[in-house]
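Peer 1: Can you look at this prediction? I've put the sequence above it.
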Amino acid sequence: MQAPFVWFHHNGEKSNETKKFFETLLGWKPSDGPGGMTMLAGEGGPFAALASKTERYGDQSAWIPFVMVDDVDAATQQAISLGAVLLKEKSRGPAGYFSIVRDPGGAAIGLWKKA
């Protein structure tokens, strides 16, 4: 596999309710994260974040998986050339750079490179 999933972002609108839901259902441990996000951790450490009320990507409430790429700009341009729609231009996050695109089937995916 070229690029396995390396992170997950919950793009929902009700982060407080979602945080309580996953903490109770699956035992995921929430903590404050950058930009008002809530980080979720399991036994192996953090693996996902819940959107803040102001930092959502696109208009759908869903989990967005992130994959590691060698070059965010090149991967984003290739995705667009293959029919993807750009949801979030290349941005700097806490651990690297990322963009988010919606594939031709309608699902969002994050393209990420570690800083």
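Peer 2: Thanks, I have it.
Peer 1: C-alpha from now on. contacts and neighbour counts both.
Peer 2: Will do.
Peer 1: what's the most centrally placed residue in the chain in contact with, if anything?
Peer 2: With distances taken as Cα atoms, centre = their mean, H9 lies nearest the centre of the chain, 3.3 Å away. By Cα atoms under 8 Å, 6 or more residues apart in numbering, the contact list for H9 reads A48, A49, L50, A51, W63, I64, P65, F66.
Peer 1: What of F8?
Peer 2: F8 is in contact with F47, A48, A49, W63, I64, P65, F66, counting by Cα under 8 Å, 6+ apart.
Peer 1: That one: what secondary structure?
Peer 2: Here F8 is recorded as strand under DSSP: H, G, I helix; E, B strand; the rest coil.
Peer 1: now swap in F21 and tell me
Peer 2: What three-state DSSP gives for F21 is helix.
Peer 1: what about the nearest residue to G27 once chain neighbours are set aside, how many residues close to it?
Peer 2: Nearest-residue entry for G27: G42, 7.5 Å, with adjacent residues in sequence omitted and distances by Cα to Cα, 6 or more residues apart in numbering. Residue neighbour count, defined by other Cα atoms under 10 Å, stands at 14 for G42.
Peer 1: Check it against this one:
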Amino acid sequence: MTGDLDAAQRFYSAVLGWEFRPDRVGDGSAVAFHHGTPVAGLSALSGRLGMPSAWTPYFAVDDADVTAARIRERGATMAVGPLAFGTGRAALAADPAGAVFGFWQGEVIPDWSVGRGTAPAWLELRTRDAFAAAIFYGEVLDWAGDRPGCCTVSYEQDHVVLRHGHDTVARISGGALEEDPDPLVRPRWHVHFRVPDLEEAMEAAARLGGRAASPVSTSSAGRSVALADSDGALFTVVAPRGSAG
């Protein structure tokens, strides 16, 4: 969600090399493509809904009303919807720890690539209790169900890992359960995008009104940094370890 769709398209075209096409859900929305593959959606809705600009993961569901009821039954919050929106129904919710997510009932763009193979994007939930979060999302979204095509959930090296087939779709990371909650660090879903060169992406973001929101970190997965776009929405870019400069 963004307050200025045109500015957001210019920003992400320069920083991530995306191209945009109008979305079938209606005016004020666009789908981002990376080398012809759909990556993400942008919608100029934040002002109308009174919400800040932000990246939010949306999970496909069979029945939005059933999903909303499950969320309420488990002490979580329904923030918006479900509402009719273009070719389907959409809703926004917050899990019991406060992390915001969306869900969608309806048509899904073919070949949407988040979490598949060498996809340019993946998801991570950072929260206090990863196990409790995995139970909540598993029950609400039918993870690890018996139906054909359901995702599998496993616990690996202090992370809960969600897979669809052989592809890692999302990770849930927990920690600091024994400490008092930090009011400045709230649980949230982090969206990660791959880039070939970290410094180049950071420089492009700065030119278009964005900024670095964290130090650069290095791990076995590569070098990464959190960025804020020109409207304040946070996201993370990840580059190969050998891409410095």
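Peer 2: Looks like it came in fine. Quick caveat: nothing in here was measured; it's all calculated off a predicted structure.
Peer 1: quick one, strands of the first structure?
Peer 2: Along the first structure, the stretches classed as strands by DSSP state E are 5-10, 29-32, 38-42, 45-50, 63-68, 85-92, 96-102, 108-114.
Peer 1: what's the most buried one of the ones you listed?
Peer 2: Taking mean count of other Cα atoms under 10 Å as the contact definition, the stretch among the strands of the first structure with the greatest mean neighbour count is strand 108-114, which reaches a mean of 23.
Peer 1: Find out how far it is from the centre of the chain, if you would.
Peer 2: Its chain's C-alpha centre and that of strand 108-114 of the first structure lie 7 Å apart, by Cα atoms, centre = their mean, to the nearest Å.
Peer 1: swap in stretch 41-59 of the first structure?
Peer 2: When C-alpha coordinates are averaged (Cα atoms, centre = their mean), stretch 41-59 of the first structure and its chain have centres 7 Å apart.
Peer 1: give me every residue that touches L86 of the first structure.
Peer 2: For L86 of the first structure, the contact set (Cα under 8 Å, 6+ apart) comprises T76, I80, S99, I100, V101, R102.
Peer 1: Looking at the second structure, name the residue matched to it.
Peer 2: Taking TM-score structural alignment as the alignment basis, one finds that L86 of the first structure is matched in the second structure by M78.
Peer 1: Include distance to L26 of the first structure when you put the contacts of L86 of the first structure into CSV, please.
Peer 2: Formatted as CSV, those follow (distance: Cα to Cα, whole Å):
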residue, distance to L26 of the first structure
T76, 33
I80, 36
S99, 29
I100, 27
V101, 29
R102, 28
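Peer 1: now, among the residues you listed, which is nearest to F22 of the first structure?
Peer 2: Nearest to F22 of the first structure among these is I100, at 24.0 Å by Cα to Cα.
Peer 1: Which position in the second structure pairs with the closest one?
Peer 2: In the superposition onto the second structure, I100 of the first structure corresponds to L92 when matched by TM-score structural alignment.
Peer 1: residues contacting its match?
Peer 2: With the criterion set at Cα under 8 Å, 6+ apart, L92 of the second structure makes contact with M78, A79, V80, G81, P82, V100, F101, G102, F103.
Peer 1: Am I right that S13 of the second structure is in contact with V31?
Peer 2: No - taking Cα atoms under 8 Å as the contact criterion, S13 of the second structure and V31 are not neighbours in contact, 11.9 Å apart.
Peer 1: counterpart of the residue nearest to G27 of the first structure in the second structure?
Peer 2: For G42 of the first structure, the aligned residue in the second structure is H34 (criterion: TM-score structural alignment).
Peer 1: helix, strand or coil for V237 of the second structure?
Peer 2: In terms of secondary structure, V237 of the second structure is strand; the call rests on three-state DSSP.
Peer 1: can you pull the buried residues of stretch 9-17 of the first structure?
Peer 2: Across stretch 9-17 of the first structure, burial judged by 16 or more other Cα atoms under 10 Å covers H9, H10, N11, G12, E13, S15.
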